[in-house]
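Enquirer: no sequence on this one, just coordinates:
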């Protein structure tokens, strides 16, 4: 009888735990739905009441809810019509604007339609690993509210190639979808052959992606950043290019290389040497991933948490690196600029430093769904105010200014 009582008590405890979890999620969902309704009427309501309420939830829970809102397309549909000066070419396609969502938000290609509704010009999903994996233990995401920054150590949590592939195939089969979608490729934590993981990613996603990203710069998978070294990177990119050329379909799919902001100038020069070689070339760079530096947040109580730092503390570091890579490549390799973008002015800085396109993520956590429209409107106005006709005319125009800040 005592055993039965003990068993019943344990079961009751489990049920209470589930109810608590359900209560958290339900409360978050209610706040999100309320926010969506409020957004459609008044954006200020979202910023003042809803976003602070959502941020009371654990960071990863909020992230999951945001993905769900976009997945089921209950997020607001942007009414902003992109100005002509934001239209820009992208490897044979025309983007209505150069603002993309960075990898890390929609890891498993669940939310592409909803993200397009928000007004993004292009969407990057992933990071995707060949085999499904859980990533690092929780908690693994931390908000630094005062700095409007985030530290994450997700560790490539992914549902794997096949799950993401099926979603992208379904997306491509829809007549009403014509968005630009990139796939960010990673390696499994316990892989015996890191290069083979990337090669498999190219083979699987090359036919369905508008571009692919070789991500060797996350700080949250042991040994990953070592693949940015000269010889290892050359070997990796040669295999990637060989695989791409063997594709039956879309064999010219653009390949981007995503870089760490913690590289030295000598490291960058080595990378440029590699990507200028015909056998190991890339079509573009993404600058940059998150940083392990804590120079900008030394006073924060979360500064000692392991993981990559994103948001405003990364902004200057990534902008200077964009200028460096723009100069080292003679402006001949398109750059997607990432890191600390929260306004149109931030985006303009990245572009005049040398980025042809930009991506946001962390600011979306703090500013809410109107962020995309606000960035586009301000960026368009700045382009006109500075005397330019199109965003492409701005690329690299103030590179030397940012090089002087390094």
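Expert: Thanks, I have the structure now. As the structure is a prediction and not an experimental result, all values here were calculated from the model.
Enquirer: Please count neighbours and contacts with C-alpha atoms only from this point.
Expert: Will do.
Enquirer: residues in contact with residue 202?
Expert: Residues in contact with residue 202, defined by C-alpha atoms under 8 Å, 6 or more residues apart in numbering, are 212, 240, 243, 244.
Enquirer: now do 6 Å
Expert: Residues near residue 202 by C-alpha atoms under 6 Å, 6 or more residues apart in numbering: none.
Enquirer: can you tell me how far residue 71 sits from residue 345?
Expert: Residue 71 is 30 Å from residue 345, where distance means C-alpha to C-alpha, to the nearest Å.
Enquirer: go on, residue 366?
Expert: Distance from residue 366 to residue 345, by C-alpha to C-alpha: 17 Å.
Enquirer: repeat for residue 46
Expert: Distance, residue 46 to residue 345, by C-alpha to C-alpha: 22 Å.
Enquirer: And residue 262, by the same measure?
Expert: 24 Å.
Enquirer: ok, now residue 369?
Expert: As for residue 369, its distance to residue 345 is 18 Å (criterion: C-alpha to C-alpha).
Enquirer: Could you check which of these two has the larger neighbour count?
Expert: Set side by side, residue 369 and residue 345 show more neighbours around residue 369, with 26 against 17, by other C-alpha atoms under 10 Å.
Enquirer: Let me know how buried the nearest residue to the more buried one once chain neighbours are set aside is, in neighbour terms.
Expert: Computed as C-alpha to C-alpha, 6 or more residues apart in numbering, the closest residue to residue 369 that is not its neighbour in sequence is residue 118, at 6.7 Å. Residue 118 sits with 21 neighbouring residues when counted by other C-alpha under 10 Å.
Enquirer: want to compare, so here's the second one:
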């Protein structure tokens, strides 16, 4: 499949990145409906990993952001991921930021996006999840939730609680996204006072939902790579204090040193792909040192090869997620990473 993707990639890279993204996913859906993906994709062999009471079929997952609305669940699952995370979804639909809002930096194997949580709203996403074969068959599906852009930051917790309420029944786990750089002031939620208030309200809401549904769903937090050690340690301590089950490290970066002088290198938004790898791994190592195995870390950011995935595990992650690497390497990256992480 990687040879086929290498042939397709130059053509896709001639298109606007967002147009290419949507076209690729539409064609992936078509191939899945026609039964072609099973013939074209080499899937990883089973390598079950159990964390937070969840059994992941292999340790390589899809990161949030690629399928914001849950429109492509079954076709993405057919690529061999051990788990999928969809979203970010918000309580109400919103268009996101003005276009163009996604840019490739091929020299750096990177992407800059300022999408702004564009999505159809949480209710539409939940309905799509229920219709998916992957979910109906018990596939591991995380729901990544955020706040609407129009909601003041001081009221952010109310949006997260509304979104959690909506996804709780259908999500295998729920990820709280407080680290996107593309919603104004969102990263302020990583500060001690605001994060403590948010986690307290989420903890209360989860207890209420657990009583209602008879199950306590795992809750994950996704953090930024642009944090100093003091803030990372503070977040780690609050994760333990409020019973958060895992941490996803990391989101995109606002740093631009590695792409200075490149075309689109100064575009605003979050930088992902190879340039974020080192910063992501540094955060993982810092979390690992502070948490001391009290809760697991999911590593994401800059995985372009199986060796990169292995580096995340060596830094302290238990699972990994892919996004930008798929744009540059294609679907075979899933199997390559799964092979690199398979225990002998």
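Expert: Thanks, I have the structure now. Values in this document were obtained by computation on a predicted structure and should not be read as measured data.
Enquirer: Just give the TM-score of the two.
Expert: Put the two chains on top of each other and the TM-score (TM-score structural alignment, normalised by the length of structure 2) is 0.93; 335 aligned residues with a C-alpha RMSD of 1.6 Å.
Enquirer: Quick one: map the residue nearest to residue 369 of structure 1 onto structure 2.
Expert: Matched by TM-score structural alignment, residue 118 of structure 1 corresponds to residue 79 in structure 2.
Enquirer: next one: residue 20 of structure 1
Expert: Residue 20 of structure 1 maps onto nothing in structure 2, by TM-score structural alignment.
Enquirer: now swap in residue 377 of structure 1 and tell me
Expert: Alignment note (TM-score structural alignment): residue 377 of structure 1 maps to residue 339 of structure 2.
Enquirer: so which strand or helix has residue 247 of structure 2?
Expert: strand 246-249 (DSSP states H and E).
Enquirer: can you tell me what part of structure 1 that strand aligns to?
Expert: Using TM-score structural alignment, the residues of structure 1 aligned to strand 246-249 of structure 2 are 284-287.
Enquirer: Mean per-residue distance, the matching stretch versus structure 2.
Expert: Here the mean offset of stretch 284-287 of structure 1 against structure 2 after fitting is 0.3 Å, by mean C-alpha distance after the TM-score superposition for structure 1.
Enquirer: And that stretch, what's buried?
Expert: Residues 284, 285, 286, 287 are the ones in stretch 284-287 of structure 1 that count as buried (16 or more other C-alpha atoms under 10 Å).
Enquirer: which residues touch the aligned residue in structure 2 for residue 216 of structure 1?
Expert: For residue 216 of structure 1, the aligned position in structure 2 is occupied by residue 178, per TM-score structural alignment. Listed by C-alpha under 6 Å, 6+ apart, the contact set of residue 178 of structure 2 reads 186, 187.
Enquirer: What's residue 263 of structure 2 aligned with over in structure 1?
Expert: In structure 1, residue 263 of structure 2 lands on residue 301 (TM-score structural alignment).
Enquirer: what's near enough to touch that match?
Expert: By C-alpha under 6 Å, 6+ apart, residue 301 of structure 1 lies in contact with nothing.
Enquirer: before we move on, what about residue 155 of structure 1?
Expert: By C-alpha under 6 Å, 6+ apart, residue 155 of structure 1 lies in contact with 135, 136, 220, 221.
Enquirer: quick one: the last one is in a strand?
Expert: No. With DSSP: H, G, I helix; E, B strand; the rest coil as the criterion, residue 221 of structure 1 is located in coil rather than a strand.
Enquirer: Next up, the contacts around it.
Expert: residue 155.
Enquirer: how about 7 Å then?
Expert: 155, 189 (C-alpha atoms under 7 Å, 6 or more residues apart in numbering).
Enquirer: Same question for residue 309 of structure 1.
Expert: Per C-alpha under 7 Å, 6+ apart, neighbours of residue 309 of structure 1: 150, 151, 152, 290, 291, 292.
Enquirer: Scan these and report the most crowded one.
Expert: Ranking the contacts of residue 309 of structure 1 using other C-alpha under 10 Å puts residue 290 first, with 26 neighbours.
Enquirer: just the strands in the stretch 1-150 of structure 2 please.
Expert: 49-51, 54-56, 60-62, 83-89, 102-105, 110-113, 141-145 (DSSP state E, counting those that start in this stretch).
Enquirer: Of all the ones you listed, which one comes closest to residue 157 of structure 2?
Expert: strand 141-145 (11.2 Å; C-alpha to C-alpha).
Enquirer: where in structure 1 is the aligned partner of that closest one, by residue range?
Expert: Counting by TM-score structural alignment, strand 141-145 of structure 2 sits on residues 181-185 of structure 1.
Enquirer: other SSEs contacting the strand holding residue 247 of structure 2?
Expert: Here strand 246-249 of structure 2 touches strand 219-223, helix 277-291, strand 297-300, going by 3 or more C-alpha pairs under 7 Å, 6 or more residues apart in numbering; DSSP states H and E.
Enquirer: tell me the most buried of the ones you listed?
Expert: strand 297-300 (a mean of 30; mean count of other C-alpha atoms under 10 Å).
Enquirer: The stretch 301-406 of structure 1: helices as residue ranges?
Expert: Along the stretch 301-406 of structure 1, the stretches classed as helices by DSSP state H, counting those that start in this stretch are 312-328, 344-353, 362-367, 371-385, 399-403.
Enquirer: Quickly compare the ones you listed and say which is most buried.
Expert: Ranked by mean neighbour count under mean count of other C-alpha under 10 Å, the helices of the stretch 301-406 of structure 1 are led by helix 344-353, which reaches a mean of 25.
Enquirer: Residue in structure 2 paired with residue 136 of structure 1?
Expert: In structure 2, the residue matched to residue 136 of structure 1 (TM-score structural alignment) is residue 97.
Enquirer: Make sure that match is actually in contact with residue 117.
Expert: No. Assessed by C-alpha atoms under 7 Å, residue 97 of structure 2 is found out of contact with residue 117, at 8.2 Å.
Enquirer: As CSV, the helices of the stretch 301-406 of structure 1 with distance to residue 100 of structure 1 would be great.
Expert: Putting those into CSV (distance: least, C-alpha to C-alpha, whole Å) gives the following:
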stretch, distance to residue 100 of structure 1
helix 312-328, 16
helix 344-353, 11
helix 362-367, 12
helix 371-385, 9
helix 399-403, 22
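Enquirer: Which of those sits closest to residue 107 of structure 1?
Expert: For residue 107 of structure 1, the closest of these is helix 362-367, at 14.6 Å, according to C-alpha to C-alpha.
Enquirer: What are the contacting residues of that closest one?
Expert: Helix 362-367 of structure 1 has contacts (C-alpha under 7 Å, 6+ apart) with 47, 51, 148, 149, 150, 310, 311, 341, 342, 371.
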